[in-house]
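Peer 1: no FASTA, just this:
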C-alpha cells in the first residue's frame, strides 16, 4: 500500500497532480500535503497544523518543527524561561515535551505527535523572549521525527484552530 493510501480520508478531500510531485493533498481546496515524486516517502505539509492546547507543527521530510501559537504567547505574557526535553527523548502524542515560564504563569508544552526529539532551539536558553517576539517562527521549540504520521489527522488546520480560539474566549 502506498503512502498516499495510508493517509486517512478525514484528512484528504482531493488530490491534484503537480509537476515533480506524486500528488498534492488538499483539504477544502487548500494545499496541505505534498508527496514527493522521488518515492522517498517524505511528507511535506504546506502549512501549520495546530492542537487545541495551542501548540503548532510544520512537517517537512518526516519531521515536524513544534512551537506555541501567537494565542498562547499572548495568554502567557512575557516569557522568562523555556525548558525543552533533550535531543533523543522519545515523546508520545499529548505527552510532556517541555515547559514555559512567564511573568504570569508556568505551563507545560505537549507534543502534538509521537516521535523522537531530534533538535531543540538553543537560542531560547539565552533568549526566551523569542517566543513573545516570534512564536510561530524564530521562537520554535523543538523538532520531532514523526513515528506515527496518522496522528496528524487529529490536528487542526488554521481555519479550525481559529474557530477553536474564538470559542475559547
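Peer 2: Perfect, thanks for sending it. Quick caveat, the model's predicted, so the values are computed rather than measured.

Peer 1: going by C-alpha atoms from here, please, whenever you check contacts or count neighbours.
Peer 2: Fine.

Peer 1: can you give me the helices in the protein?
Peer 2: Residue ranges of the helices in the chain, as given by DSSP state H, are 3-6, 70-76, 123-126, 130-133, 158-168.

Peer 1: show me which residues of the longest one are buried.
Peer 2: By that I understand helix 158-168. Within helix 158-168, the residues that count as buried by 16 or more other Cα atoms under 10 Å are residue 161.

Peer 1: cool, and stretch 135-147?
Peer 2: So, applying 16+ other Cα under 10 Å, buried residues of stretch 135-147: 135-136, 139-147.

Peer 1: quick one, strands of this structure?
Peer 2: 14-18, 21-27, 30-36, 43-45, 49-50, 55-60, 63-68, 79-84, 90-91, 96-102, 106-110, 115-120, 142-146 (DSSP state E).

Peer 1: the helices of the chain into a markdown table, with extra columns for distance to residue 49?
Peer 2: Shown next, in a markdown table, are the helices of the chain (distance: least, Cα to Cα, whole Å):
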| stretch | distance to residue 49 |
| --- | --- |
| helix 3-6 | 19 |
| helix 70-76 | 13 |
| helix 123-126 | 22 |
| helix 130-133 | 18 |
| helix 158-168 | 7 |
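
Peer 1: ok, now how distant is residue 85 from residue 34?
Peer 2: Separation of residue 85 from residue 34 (Cα to Cα, to the nearest Å): 30 Å.

Peer 1: neighbour-wise, which of the two wins?
Peer 2: Higher neighbour count among residue 85 and residue 34: residue 34, with 23 against 18, using other Cα atoms under 10 Å.

Peer 1: structure two is appended below for comparative analysis:
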C-alpha cells in the first residue's frame, strides 16, 4: 500500500504539496502515482519564473511504461526546481516525498491550501484508482 503522509496536502491529480511556512510550497508526485508509473526514466522540469495557474500542465514525467503530464495543484510562481532529477530521475521512485520533489512555488494565495485534499481524502482518491 502507498504511503500518504498526514502533514501534506494533495491534489486529485496525484501531486503532493508541502507548506514550507514562508509563502512557498514544495510539490512532487505521490507514492501512489510513482508506483502506478513504474520506473521513472525522465522528468521534464519546468522553468524557474514560470507563473502557474491551478490545472496548468507544468511538465511531463516518463517511466518505462508511460508518460504522464504533471498539473499545477495551485496558483503561483516557480522559484526552484529539483535539478538533481535531471541526472537521477529514479529518485522520484526511491523518495517521492523527500529527495524526489519536483519544484517549489511561491503561492499567489495561501488560502488555496485549504482547498486541497488532506491525507484521508487523498486515500479515498487513490483507492478509487486501484
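Peer 2: Received, thanks. Keep in mind that what you see is a predicted model, and the values were worked out from it rather than measured.

Peer 1: so after superposing, what's the score?
Peer 2: After superposition, the two chains reach a TM-score (TM-score structural alignment, normalised by the length of structure 2) of 0.91; 124 aligned residues with a Cα RMSD of 1.1 Å.

Peer 1: and the alignment partner in structure 1 of residue 23 of structure 2, how many neighbours?
Peer 2: By TM-score structural alignment, residue 23 of structure 2 lines up with residue 62 in structure 1. Burial of residue 62 of structure 1 is recorded as 16 neighbouring residues (other Cα under 10 Å).

Peer 1: correct me, but residue 62 of structure 1 touches residue 148?
Peer 2: No: using Cα atoms under 8 Å, residue 62 of structure 1 is not in contact with residue 148, being 9.8 Å away.

Peer 1: distance of the residue minimising distance to the centre of structure 1 from residue 110 of structure 1?
Peer 2: Geometric centre of structure 1, nearest residue: residue 57, 0.9 Å, by Cα atoms, centre = their mean. The gap separating residue 57 of structure 1 from residue 110 of structure 1 is 11 Å, by Cα to Cα.

Peer 1: where do the contact lists of those two overlap?
Peer 2: Counting by Cα atoms under 8 Å, 6 or more residues apart in numbering, residue 57 of structure 1 and residue 110 have no common neighbour.

Peer 1: the closest residue to residue 6 of structure 1 other than its chain neighbours and residue 114 of structure 1: what is the separation?
Peer 2: Nearest non-adjacent residue to residue 6 of structure 1, counting by Cα to Cα, 6 or more residues apart in numbering: residue 150, 7.8 Å away. As judged by Cα to Cα, residue 150 of structure 1 and residue 114 of structure 1 stand 10 Å apart.

Peer 1: more crowded one of the two?
Peer 2: Comparing residue 150 of structure 1 with residue 114 by neighbour count (other Cα under 10 Å), the higher total belongs to residue 114, at 20 against 13.

Peer 1: the more buried one contacts residue 96, doesn't it?
Peer 2: No: counting by Cα under 8 Å, residue 96 is not a contact partner of residue 114 of structure 1; they are 10.7 Å apart.

Peer 1: of the helices of structure 1, give the one that comes closest to residue 102 of structure 1.
Peer 2: Closest to residue 102 of structure 1 of the helices of structure 1, according to Cα to Cα: helix 70-76, at 6.0 Å.

Peer 1: how close does that closest one sit to structure 2?
Peer 2: For helix 70-76 of structure 1, the mean distance to aligned residues of structure 2 following superposition is 0.3 Å (mean Cα distance after the TM-score superposition for structure 1).

Peer 1: what lies in contact with that helix?
Peer 2: Helix 70-76 of structure 1 is contacted from outside by 54, 79, 102-105, 131-132, 135-136, 165, using Cα under 8 Å, 6+ apart.

Peer 1: tell me the buried residues in that helix?
Peer 2: 70, 72-73, 76.

Peer 1: understood, closing this out.
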